[in-house]
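J.: Sequence and computational prediction follow.
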Amino acid sequence: MNPLIRFFRTKIYTAVFLMVFILLVGVVGYRLISGYSWVDAIYMTVITMTTVGFGEVVPLDQGSKIFTIILILGSVLIMGYALSIITEYILSKNNIEELKYRRMQKQIDSFKNHVVICGYGRNGKQAAKKLLAHNKEFVVIDKNREMEERLQLDEVPYVIGNANEDEVLLQAGINRASSFISALPDDADNLFVVLSTRQINKNINIISRASHESSYDKLKFAGANNVILPDKIGGDHMASLVVVPGLMEFLDNLSIVGKSDINVEEVAVEKLFSSGELKTIKDLDLRKKTGCTIIGYKDEKGDYTVNPEAELLLVPNSKIIVLGRPEQIESLNSQYNIK
């Protein structure tokens, strides 16, 4: 629960308790001091607390008058307190959302080397789910105000606005981000957003969705590092399940979030040994130390080698792709202090 709502709820409960308390004091007081019936005691207490100015049921004696004075003063204080709480709550209600946005923006401003996801449709939500499973910081941009409730339910940081505007991209921290995923349904929107993002951050890794193959080269030219065609991938995947079903089932298990006994990790070679020396895959001996198997190598130019030889020299700015069970990956990260 929002702390501000909790704060007001506590004060409202206190005000209600005090009002009920003073009402009971008045009823019991008039019953015992003035000898009124229960109905007359309630009537006198209510008109005294509300100060409506009606006359007494019966003339008050000296003791009843003193009690009435005390009751009026107490009622004025308590009613004034209750009205101030209600007024403050009404005036502050509109500020609760603003305070929530400020708190979330402060969280976004603290992010560095995070991921920005543009669009929270099917593809964007799936990307967010994957990043969340890997404890990767990310921010979602979506221009549809109707999407805000879903974003709040998923408890992800977000910015509501049009990603075509540089101010919105900067609000999401695009200048500090390491990666940008453009998952908008329209290729023209993706093209414009990719172009704007590349102009703001020259070094960011941009992955864009494309609905049509004709948009592939345009998005690459605009600055996207990778362009994904969901329909093409989906069709290829379904056909592969017919041609090589066993292999595809194995590959699917590698990408399952939170349920797989297998995992794949990409690790920079600088995290495995000092940059002042060069080692081979055999020298690392990761299989013996952690149980992980090196299944791929990405050199400093970005070229991949599948199932690299043991004598392959690991040069600076290159990466290895390791395969292992979650506990083996955890052992690797623990031994080499990889976060």
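T.: Yes, it's here.
J.: Every contact and neighbour count from this point should use C-alpha atoms.
T.: Noted.
J.: Can you show me the strands along the stretch 151-300 of the chain?
T.: With DSSP state E, counting those that start in this stretch as the criterion, the stretch 151-300 of the chain has strands at 158-160, 179-182, 205-209, 226-228, 263-268, 279-280, 293-298.
J.: hey, which of those is tucked in deepest?
T.: Sort those by mean neighbour count, taking mean count of other Cα atoms under 10 Å, and strand 179-182 sits at the top with a mean of 24.
J.: related to what we said a few turns ago, just send the strands of the stretch 151-300 of the chain back as JSON lines, with distance to Phe8 too.
T.: JSON lines is the format used below for the strands of the stretch 151-300 of the chain (distance: least, Cα to Cα, whole Å):
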{"stretch": "strand 158-160", "distance to Phe8": "26"}
{"stretch": "strand 179-182", "distance to Phe8": "40"}
{"stretch": "strand 205-209", "distance to Phe8": "45"}
{"stretch": "strand 226-228", "distance to Phe8": "49"}
{"stretch": "strand 263-268", "distance to Phe8": "47"}
{"stretch": "strand 279-280", "distance to Phe8": "63"}
{"stretch": "strand 293-298", "distance to Phe8": "57"}
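J.: next up, a second structure to put side by side with the first:
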Amino acid sequence: MKQPGHDAMARQADESLVTRRVKLPNPIVQRPLQQVGKRLLMALAVLVLTVCLVYFDRAGYHDNANGTVDLLDCVYYATVTLSTTGYGDIVPYSDGARLINVLLITPLRVLFLIILVGTTLEVLTQRTREEWRLKRWRAQLREHTVVVGFGTKGRSALQTLLATGLPKERIVIVDPSSKVIDMANAEGLTGVIGDATRSEVLIRAEVQKARQIVIATQRDDTAVLVTLTARQLNRGAKIVTAVREEENAPLLRQSGADAVITSASAAGRLLGLSVLSPSAGTVMEDLIQQGSGLDLIERPVNKSEAGKSVRDTEDLVVSVLRGHRLLAYDDPSASPLQLTDRVISIVRADAPQTTLGSGPE
């Protein structure tokens, strides 16, 4: 029979294991040698200040050896006093010297000890601070974006998302390589180390609360498993998956992906287009690259556009999203525009715009 607190202890152990696999971006800190050097300088400054205080009132001290106190005796007294050794061979006997010891030297002794043990205290409290940061991060994380795979495809997708204004605090990277996650941390991103095909790894990334999931793994079979797992954990998130082979795209859609990008085919089509028309290839590459030149965006229809033709809008509309149907700009049923429609249009990169692919507010 289980003890009453067995389940609670097991949950705490699981949470402790999970937190060690989630790496938040670290604040900018000094290097260890710089920290040690800084503490040594601070300790030396406290020692010098104490020596000055004792030397200033050296007449109020008595040395059992010869009765007088010189500079070397002041240094010796300050050292043994701050280190709490206190041999007792040099003692304050005047009221002023004793008052200085009570009001000044004793606080300096405490400060000296705090500086010396500061590194040890920092190590002891580091794990507690990290666990507190993780709990706070989990409590505040909502409607975020999870990027599975931080290779070339994942980085490119992330750059596009950042260019549209998505804050780094709402992005979580999942990758099995600890070195990759360290690089993500260095860029100010939160990372989760682990195999994204396992549900517990995606749970660490809070995928069940995510708004959108980008899957950019190296293998197509891995992408299928990650898509299945992510869809089971989050039925409402938008899942976009990249695959190498076009024949695997239908399987990804059946697994729950909302959109499937065939990387090899897309690159091949862009190459072919550039051969036929280098200028057209340049325009397409410009559209793909968010934040420069021309951008392809998705936005809601505003009140002034409702009831008008697609061609009467201020920007260049190429498609209309009506419910689950995607209508071409020249489709007769696309006009007039309805207030519940969303349009995909081409705008200048410096123009105010809505994030590509964002849902209704």
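T.: Ah, there it is. These numbers come from a predicted model, not from an experiment.
J.: Just give me the residue right at the centre of structure 1.
T.: Centroid check for structure 1 by Cα atoms, centre = their mean gives Val156 as the closest residue, at 1.7 Å.
J.: give the contact list for that one.
T.: Residues counted as contacts of Val156 of structure 1 (Cα atoms under 8 Å, 6 or more residues apart in numbering) are Phe138, Val139, Val140.
J.: how close does whichever residue in structure 1 pairs up with Arg235 of structure 2 get to Phe138 of structure 1?
T.: Alignment note (TM-score structural alignment): Arg235 of structure 2 maps to Lys202 of structure 1. Relative to Phe138 of structure 1, Lys202 of structure 1 is positioned 19 Å away (Cα to Cα, to the nearest Å).
J.: more neighbours, those two?
T.: Phe138 (26 against 10; other Cα atoms under 10 Å).
J.: which position in structure 2 aligns with the residue nearest to the centre of structure 1?
T.: Aligned partner of Val156 of structure 1 by TM-score structural alignment: Leu189.
J.: State the distance from its match to Val180 of structure 2.
T.: Counting by Cα to Cα, the separation of Leu189 of structure 2 from Val180 of structure 2 is 11 Å.
J.: Please apply the same query to Asn302 of structure 2.
T.: Separation of Asn302 of structure 2 from Val180 of structure 2 (Cα to Cα) stands at 42 Å.
J.: which one of those two has more residues nearby?
T.: More crowded of Asn302 of structure 2 and Val180, by other Cα under 10 Å: Val180, with 18 against 14.
J.: which SSE is the more buried one in?
T.: Taking DSSP states H and E as the definition, Val180 of structure 2 sits inside helix 178-186.
J.: host element of Ser345 of structure 2?
T.: If you go by DSSP H and E, Ser345 of structure 2 is part of strand 342-348.
J.: Can you show me the helices along the stretch 101-250 of structure 1?
T.: 122-133, 148-154, 166-171, 187-200, 216-222, 230-243, 245-255 (DSSP state H, counting those that start in this stretch).
J.: can you tell me which of those comes nearest to Phe8 of structure 1?
T.: helix 148-154 (21.7 Å; Cα to Cα).
J.: and the closest one, how far out from the chain's middle?
T.: 9 Å (Cα atoms, centre = their mean, to the nearest Å).
J.: tell me which residues in stretch 73-87 of structure 1 are buried?
T.: For stretch 73-87 of structure 1, a neighbour-count test (16 or more other Cα atoms under 10 Å) marks Gly74, Ser75, Val76, Ile78, Met79, Tyr81, Ala82, Ile85, Ile86 as buried.
J.: And the match of Arg235 of structure 2, how far from His212 of structure 1?
T.: Taking Cα to Cα, one finds Lys202 of structure 1 at 26 Å from His212 of structure 1.
J.: try Arg325 of structure 1
T.: Noted for Arg325 of structure 1: a distance of 37 Å to His212 of structure 1, by Cα to Cα.
J.: now swap in Glu56 of structure 1 and tell me
T.: For Glu56 of structure 1, the distance to His212 of structure 1 equals 84 Å [Cα to Cα].
J.: what do you get for Lys288 of structure 1?
T.: 46 Å.
J.: Who has more neighbours out of those two?
T.: Shown here are Lys288 of structure 1 and His212; by other Cα under 10 Å, His212 has more neighbours (14 against 9).
J.: aligned partner of the more buried one in structure 2?
T.: Taking TM-score structural alignment, His212 of structure 1 has Glu245 as its aligned residue in structure 2.
J.: Run a quick neighbour tally on the alignment partner in structure 1 of Thr85 of structure 2.
T.: Using TM-score structural alignment, the partner of Thr85 of structure 2 in structure 1 is Val52. Residues lying near Val52 of structure 1 (other Cα under 10 Å) number 9.
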